[in-house]
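**Student:** The sequence and its predicted three-dimensional model are supplied below.
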Amino acid sequence: MDLNQRITAFSKLGLFLNDFLSNTTKSELALADTQSLQLQFAEVLKTATRENAWFTPEHLQMALSSWSETLTETSLKNWTSTYTFDTNLESKRVAVIMAGNLPLVGFHDFLSVLISGHSVLAKLSSDDKLILPFLAKVLTAIEPLFENRIEFTEGKLTTFDAVVATGSNNTARYFEYYFKTKPHIIRKNRNAVAVLTGNESKEELELLGDDIFRYFGMGCRSVSKLFVPKDYNFDSFYKAMFNYKDLLNHHKYANNYDYNKAVYLMSLFPILDNGFLVLKEDESFSSPISVVFYERYESLDKLKEYLDKHEDQIQCIVASGFHQKEVDFGQAQKPKLSDYADGVDTIAFLLKI
């Protein structure tokens, strides 16, 4: 199976997702049981929501929609065109340890391993163990040659040639020790930050709300820290966040909000609060659910130096005209195929193992 065959298969998987979301059937898929697969997939998603309350139907649709838009022949070819794929590449077995904080958060690694010509041995998080195996089933129905290249396991990883693992800072230390003899990518905790100047428009601040609240702020690309001018007034910011007031209707989010607010108040920490989002002045990059930390700056140049110094803790910077690697407001949760987690080029790694 060559690269073009692999690209075609994944682009058809994108069509399947698009068909599912639009409740239609496209003839390009050429699958006899497309309607049956769509019905099965709907049940899988319902079960995923029942088993993990953070995976709301809305957020599942966001994740599926994002991948349906990404898995096109054009985007896949553009992405892979920057690499040299050896047609005689020896296929290796790559173990992928996936996180479960967001729906399909491990799909990019799954895609990268298979598009590179390797086989994937996936260890799923218990929080997200249903959706990817079903999509793998659809992928093998589209391209049967993938069948022997995809394996999911719940047990101890054995017989593999390389590892891509995502976890916390604590688990990363374990991963680095356990997999030290294998080629590996080990990812740790990272967060997104936003830099505000006070000149942002209402529309930009509303888009920042997407960067903060999408997936309840649980992603590594979710903005968990704001950097604001010394005299910044949060009134405009909080007005722009008002569109997300209904988050309080989600019981798990509401429980986190009530708990974190109570802890800060009992500890006599000064906070800002609008009834569903707590702002706390704090030097840390990673904030709890329902809380965003902030820090005041005096100089943008010094702030840039500070963020560059701590780049190993930052997944992306949301800003406008501040940094050469910045992400536009509203785009933090919409990474391109080439936006690799922790800045480590997964494809380049896979092509040299």
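**Tutor:** All right, it came through fine.
**Student:** contacts and neighbour counts: CA atoms only from here.
**Tutor:** Fine.
**Student:** Which elements pack onto the host helix or strand of Leu279?
**Tutor:** When secondary structure is defined by DSSP states H and E, Leu279 falls within strand 278-281. Contact partners of strand 278-281 among helices and strands, from 3 or more C-alpha pairs under 8 Å, 6 or more residues apart in numbering; DSSP states H and E: strand 271-273, strand 291-297.
**Student:** Show me what counts as buried in the strand or helix carrying His108.
**Tutor:** Using DSSP H and E, the element containing His108 is helix 107-115. Of all the residues in helix 107-115, those buried under the rule 16 or more other C-alpha atoms under 10 Å are Asp109, Phe110, Leu111, Ser112, Val113, Leu114, Ile115.
**Student:** And His108, how far from Leu60?
**Tutor:** Remark: distance between His108 and Leu60 (C-alpha to C-alpha, to the nearest Å) = 16 Å.
**Student:** scratch that, Phe107
**Tutor:** Going from Phe107 to Leu60 by C-alpha to C-alpha gives 13 Å.
**Student:** what do you get for Lys225?
**Tutor:** Counting by C-alpha to C-alpha, the gap between Lys225 and Leu60 amounts to 25 Å.
**Student:** next, the one to line up against it:
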Amino acid sequence: MSHRSSVHFGNRCRLAAAGLAVATLAAGLAVVGLGGPVTASQRLCTLHQQPVPENSYGVTTGTYLEPGQSVQLTGGGAIWAGVWLTGTNGPEGWFNTSASSAYPLPGAREYSLLARANGGWSYIGQYGTVTNTGSTIVPLQLRTNDNIPGNGSGAFTATYTTCYTDGDFRRAGHANGVRAMASAAGRLYAVTNDDKLWVRDPVPQDSVWTHIGQASGVRALAGTTTQLYAATTGNQLVVRGLEPWNVPWTAIGHAYNVTTMTLLGGKLYAVTSDGLLWDRDLTPADINWRQIGSAVGVRALGASATNLYGATTDNNLWLRPPAPVASWTYLRRAYNVTGLASAYGYLFASTSDNHLLYRTIPATG
């Protein structure tokens, strides 16, 4: 991304880029040999006991399942279905009955324990498994197979265990419509699809995003302790302060075909639509960018204090040092990521299904 660069490089720039591209071929994400995770981490498990009242039309738990993830549930407790001259029943439901089309799960036992991760409800009863068969992260939901919730009493209890490895992504709240994200001065900043700029605290639970201005045409974002840098659809590099109100963006240079951007060690790093990785100094002037390697398929670029992270369109997370011609190392799966930013030992990710995720940064990252 030199001063003349874009997809339409001048001949001299093309030759330089081609030479470096050959040197970096082995480091490209498309051809790199996939290594294992950077570090082995401790696996932590949590026991959940979720009440499922008879009068509820559905309980949305705080457990979110990634695509393909399953959870095993054990049902307990008892409800009275509200039908006169009947007693209470456990999560297995009524014996010798088959629910009609008026029930949440027709064909299953009436007044039994149900669960779902997406799509329709599944019978759980005293013991069962539910799987997220979709392509997005979804919450685990529970309810009774009751056609008239609220006319009875009691509650089932769904008991299940979730486990994660320190370093796995977990949900930190919502990030609706985020197309670019960055950290600056210890806070998270995001640009949404309606060209608005937002800020929130980098905490591992849901928090309020505050609207602080406009970001028309901004498609990539990076931040320092005092400023936000952005690459626009008009191929400009622009900058603004961190004031919590709308202030103008000032153009300071070019940023041709940049799709995602981050900051590390006093330099801007950017990925362009042709799958190349570039860097440049923060000098507030129109200076050349330097090509430093390949970033094939990287949709979101982020950084820790020492390394770059890349989330790719095939739902994987990679790490590499910022040095030219460095190799990318595979970390783990990372679904539907649109933005990456780090703060206080966490790597945060926004997703196209409107979640904000977080994971710890490994000791090597």
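**Tutor:** Nice, thanks for sending it over. These numbers come from a predicted model, not from an experiment.
**Student:** tm score of chain vs chain?
**Tutor:** Overall, the chain-to-chain superposition scores 0.23 on the TM-score scale (TM-score structural alignment, normalised by the length of the first structure); 153 aligned residues with a C-alpha RMSD of 7.6 Å.
**Student:** Which strands and helices lie in contact with the helix or strand following the helix holding His108 of the first structure?
**Tutor:** Proceeding N to C from helix 107-115 of the first structure, the next assigned helix or strand is strand 119-123, under DSSP H and E. Secondary structure elements in contact with strand 119-123 of the first structure, counted by 3+ C-alpha pairs under 8 Å, 6+ apart, are strand 93-97, helix 107-115, strand 150-153.
**Student:** So for Lys252 of the first structure, which of those sits nearest?
**Tutor:** helix 107-115 (25.1 Å; C-alpha to C-alpha).
**Student:** list the helices and strands the closest one packs on?
**Tutor:** When contacts are defined as 3+ C-alpha pairs under 8 Å, 6+ apart, helix 107-115 of the first structure sits against helix 3-22, strand 93-97, strand 119-123, helix 346-350.
**Student:** could you dump those to JSON lines with distance to Thr74 of the first structure and mean neighbour count?
**Tutor:** As requested, these are exported to JSON lines (distance: least, C-alpha to C-alpha, whole Å; neighbours: other C-alpha atoms under 10 Å):
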{"stretch": "helix 3-22", "distance to Thr74 of the first structure": "9", "mean neighbour count": "20"}
{"stretch": "strand 93-97", "distance to Thr74 of the first structure": "26", "mean neighbour count": "24"}
{"stretch": "strand 119-123", "distance to Thr74 of the first structure": "24", "mean neighbour count": "24"}
{"stretch": "helix 346-350", "distance to Thr74 of the first structure": "18", "mean neighbour count": "19"}
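**Student:** For Ser68 of the first structure, which of the ones you listed is the nearest?
**Tutor:** Closest approach to Ser68 of the first structure among these (C-alpha to C-alpha): helix 3-22, 4.5 Å.
**Student:** Tell me what angle that closest one forms with helix 107-115.
**Tutor:** Going by axes from the mean of the first three to the mean of the last three C-alpha atoms, to 10 degrees, helix 3-22 of the first structure is angled at 150 degrees with respect to helix 107-115.
**Student:** Which helix or strand lies directly C-terminal to helix 3-22 of the first structure?
**Tutor:** Heading C-terminal from helix 3-22 of the first structure, the first helix or strand you meet, by DSSP H and E, is helix 34-51.
**Student:** May I see the buried residues of the helix or strand following that next one?
**Tutor:** Tracing the chain C-terminally past helix 34-51 of the first structure and defining elements by DSSP H and E, one meets helix 57-70 next. Residues of helix 57-70 of the first structure classed as buried: His59, Leu60, Gln61, Met62, Ala63, Leu64, Ser65, Ser66, Trp67, Ser68, Thr70 (neighbour count, 16+ other C-alpha under 10 Å).
**Student:** what packs against helix 57-70 of the first structure?
**Tutor:** helix 3-22, helix 34-51.
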